[in-house]
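Trainee: Next come a sequence and a model predicted from it.
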Amino acid sequence: MSIETLIEQATIPPESGFVPSNPFDADSFDEAVMSTYARFPLALERGAGCRVWDTQGREYLDFVAGIATCTLGHAHPAMVEAVTRQISKLHHVSNLYYIPEQGELAQWLIQHSCADRVFFCNSGAEANEAAIKLARKYAHTVLDIEKPIIITANASFHGRTLATITATAQPKYQKYFDPLVPGFHYVPYNDINAVEEAISELDEGDYRVAAILIEPLQGEGGVRPGDVAYFQKLREICDETGILLIFDEVQVGMGRSGKLWGYEHLGVEPDIFTSAKGLGGGIPIGAMMSKKFCDVFQPGEHASTFGGNPFVCGVALSVCQTLERENLLQNVEARGEQLRSGLRAIAAKYPNYISEVRGWGLINGMELQADVALTAPEIVKAAIDRGLLLVPAGPKVVRFVPPLIITEKEVDMALQAVEQAIATITA
């Protein structure tokens, strides 16, 4: 079944008089579900391709994609087939046994990256936790560091566990959750002098820098790409000192940047890197990948009950193979150029409100002027009214992360909706 057929079947025409069989009750939802999200007043119930529909039958163009997660959009035939096949065959067994689907997925990732080993888990935060643990063990057992320190960047985002919110150098994510996990130090992003100074200052007594954990492009931090010269110098420093270079590719990896991995934009290879989000196309999975030399885990030192089970690996493998088979990286590059060009044209019309458009492939940000009252959530809300779903990346950046199957026509539709939204707000 094609995406076009799926969209046709999912669409309910206005004249149908559609009424949900069970009308959505937001009050009942809020009574039962913890308020960990400030939700937009929208309840989505189905999707096809790059479109989703709410419980009232209204259609939206999805430029959120589960926050850079739905690689193949919604109800993609390859995923539907893989889910059906795998759930009918075997969905979960323990990692106490060999899992063929896990091995196949790991081999695909190794063949298509600089990695030699893969550990599977359930999310980006867990993948980053695994990377932190691996770096700490490597520091103790190989580098002979008594108190290892990991350097991370200001405005980064690495997850919501205690270790990863500590690694996340944004106080708003850390408030009320202290005491935080020791062993992290923050530096400005894209500032090599700050890294060199930190390494020099932190190497005292039992303390030494063991690893640098960094995003090739900062997602939650405002869609800020890394500087090539900065990352190449980081690689040189790590090669000279034995410090591990760890890349958080949770949001930017799996083709979203126009290349399979963000590090390919920077001309360097990490020692360890993480993936999640787009890896499973919306099915929860995370992966921590490393070079062979730093794979120091032994049985029992790290694990995940659900990580790498047959179901998630079978579906994730179908996502990987579809990405390759349908040459989606070429589409990502073309649609990304189209999107940035269109957004820059809009920015030129509203220079008093928009300061910059930046990004790679299909992860792009439109930054608003700091000295105007207009905020990213305001634009997101106005876009919803025009049938377009967007997501903020902080108070002043609107993020555009559609499925990688987005079409030229759909990008034009999104650009039109964005311009209309801004025109209405600024009128």
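Mentor: Sure, I can see it.
Trainee: use CA for all of it now, contacts and neighbours both
Mentor: Will do.
Trainee: Please identify the helix or strand for Asp30.
Mentor: Secondary structure from DSSP states H and E places Asp30 in helix 26-32.
Trainee: Next, the buried residues of that helix.
Mentor: Residues of helix 26-32 classed as buried: none (neighbour count, 16 or more other C-alpha atoms under 10 Å).
Trainee: Would you state the helices of this protein in chain order?
Mentor: Applying DSSP state H to the chain gives helices spanning 3-10, 26-32, 65-68, 77-89, 100-111, 124-141, 162-167, 171-174, 192-202, 228-241, 310-325, 328-349, 376-385, 408-426.
Trainee: I'd say Ala131 and Lys291 touch.
Mentor: No: using C-alpha atoms under 8 Å, Ala131 is not in contact with Lys291, being 11.8 Å away.
Trainee: Please enumerate the shared neighbours of the two.
Mentor: Ile272 (C-alpha atoms under 8 Å, 6 or more residues apart in numbering).
Trainee: and these two? which has more neighbours close in?
Mentor: Taking other C-alpha atoms under 10 Å, Ala131 and Lys291 do not tie; Ala131 has more neighbours (25 against 17).
Trainee: put this beside the first:
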Amino acid sequence: MSIDINNKQNQQVSEYINKVLDLIEKEEINETEAAWITKETVDGFREHVNPGFLEYRKTVTEGGQFAAVEWSDNGSCFKDVNGKEYIDCLGGFGIYNVGHRNPKVVKAVTDQLKRQALHSQDLLDPLRAMLAKILADITPGDLKYAFFTNSGTESVEAALKLAKMYSERTTFISTTRAFHGKSLGSLSGTAKGMFRKPFLPLIPGFRHVPFGDIDMMRKTFEVCTTVGEDVAAVILEPIQGEGGIILPPEGYLKQVRELCDQYGSLLIFDEVQTGMGRTGKMFAAELYDVVPDIICLAKAFGGGVMPAGAIVAREDVFKSWFPNPFMHTTTFGGNPLACAAAIATIGVLLEENLPERAGEVGAYFLEKLKKASKGHEDKVQEIRGQGLMIGIEFHQDEIGYEVSKGMFDRGVLVAGTLINSKTIRIEPALTISYEEVDKVVSIFKDVLGNVNA
């Protein structure tokens, strides 16, 4: 009897799978199919993913738009299952630097897929070697050796482990409002208590000091040395992303570099969000003329097509992994598809001068947003940014939510930051057109005028 039940259940699952695969295959879907997809998506999130996502969407969208289901994308935009187009100013939290489904990145991945999807894990895989060479050429200073990951938090984990092996020290300095990921090691460096408290105790040895306060950083170094807890590394975002797009004070990063040199500590730059051209340079480190010992990459590293990340380190730092290359590994990190995507992404960034373009378009965007907020100083506290990494900070969380709702209703996706809920971020594709920027600014101005302080 149980065998018959299992056979019937398996048949139903197979039929459901085939229906889903048929929909994936279609270039266009009709209204009936769109309605079925929407219902299955909402029900699936409620019953099998996490109903909290539905409640969150209800807080940041008007009416029934919480059930908006994305289905396709291209350039600077994406469409929902009903065909409504949105200008993507969230950019997957900064992953679409070369645009949605950039044709060169898609081609590189599909070409690689035709030949080999994943590597054997034992032989030498060529694209990993080639991508590592490219990274050595384009990263600042004498960064030379690369280790590949699948995400930002994995990159941070790798950097922390490498720093520990380099000096056998166990103390790390991070900063307030920092976000470095949510796995246990990276979460230890992340600052927001909401994310940390349920998982305490985290990895021991982490100290947090105010971002931008060089005197407190210096005193922390001094205290750690005095009590015999020498600092292994300082980990920083050159520009804090999730913290609310916080730019460092002038000279701050150079002073941190000098402190690290003075105390024999490593400097880790978490450029998961700032890297790959986002800030107007290929890496934000270049903006401040500071070379870290380890740089962490992810998000846009895979071109918005593949999950991909990396750390790149100086040879004298990385060589602690030479004797046993299996000391830190990942099954899928540096797989051929991810490497193909990253190589093509870097090619697009260089060929199309997208870092430089991000600086120019970002300056234009920032100026226009500031002009649009004139007369609404009771609502908008500050608009700041660098390149196409812009934050709009409001006096109250509620105003930010209402602005996000209104803009989404008008076809522009923005979202708050994870650490600073009063700030919404603007992180569109670096390929966004000036016409699209003007449209976003116009919608922002209209929505802001209709929101009550």
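Mentor: Yep, that arrived. In this text, all values refer to a predicted model and were calculated from it rather than measured experimentally.
Trainee: re the thing from before, so which of the helices of structure 1 is nearest Glu249 of structure 1?
Mentor: Judged by C-alpha to C-alpha, the one of the helices of structure 1 that comes nearest to Glu249 of structure 1 is helix 124-141, at 8.7 Å.
Trainee: How about residues contacting the closest one?
Mentor: Under C-alpha under 8 Å, 6+ apart, the answer for helix 124-141 of structure 1 is 120-121, 145-146, 148, 158-161, 163-164, 210-211, 244, 246, 248, 250, 272-277, 285-288, 294-297, 302.
Trainee: among those, which are in strands?
Mentor: Under the assignment DSSP state E, the contacts of helix 124-141 of structure 1 contribute 120-121, 148, 210-211, 244, 246, 248, 272-275, 286-288 to strands.
Trainee: The aligned residue in structure 1 for Phe199 of structure 2 and Pro377 of structure 1: what is the separation?
Mentor: Alignment note (TM-score structural alignment): Phe199 of structure 2 maps to Phe177 of structure 1. Distance, Phe177 of structure 1 to Pro377 of structure 1, by C-alpha to C-alpha, to the nearest Å: 26 Å.
Trainee: who has more neighbours, these two?
Mentor: Legend: neighbour count by other C-alpha under 10 Å for Phe177 of structure 1 and Pro377, higher for Pro377 (19 against 10).
Trainee: Name the nearest residue to Phe211 of structure 2, ignoring sequence neighbours.
Mentor: Nearest non-adjacent residue to Phe211 of structure 2, counting by C-alpha to C-alpha, 6 or more residues apart in numbering: Thr175, 5.0 Å away.
Trainee: show me what contacts the one you found?
Mentor: 189, 191, 207-211, 235-236.
Trainee: picking that back up, rebuild the helices of structure 1 as JSON lines, extending it with distance to Gly17 of structure 1.
Mentor: Formatted as JSON lines, those follow (distance: least, C-alpha to C-alpha, whole Å):
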{"stretch": "helix 3-10", "distance to Gly17 of structure 1": "15"}
{"stretch": "helix 26-32", "distance to Gly17 of structure 1": "22"}
{"stretch": "helix 65-68", "distance to Gly17 of structure 1": "28"}
{"stretch": "helix 77-89", "distance to Gly17 of structure 1": "29"}
{"stretch": "helix 100-111", "distance to Gly17 of structure 1": "45"}
{"stretch": "helix 124-141", "distance to Gly17 of structure 1": "41"}
{"stretch": "helix 162-167", "distance to Gly17 of structure 1": "47"}
{"stretch": "helix 171-174", "distance to Gly17 of structure 1": "44"}
{"stretch": "helix 192-202", "distance to Gly17 of structure 1": "60"}
{"stretch": "helix 228-241", "distance to Gly17 of structure 1": "55"}
{"stretch": "helix 310-325", "distance to Gly17 of structure 1": "36"}
{"stretch": "helix 328-349", "distance to Gly17 of structure 1": "35"}
{"stretch": "helix 376-385", "distance to Gly17 of structure 1": "20"}
{"stretch": "helix 408-426", "distance to Gly17 of structure 1": "26"}
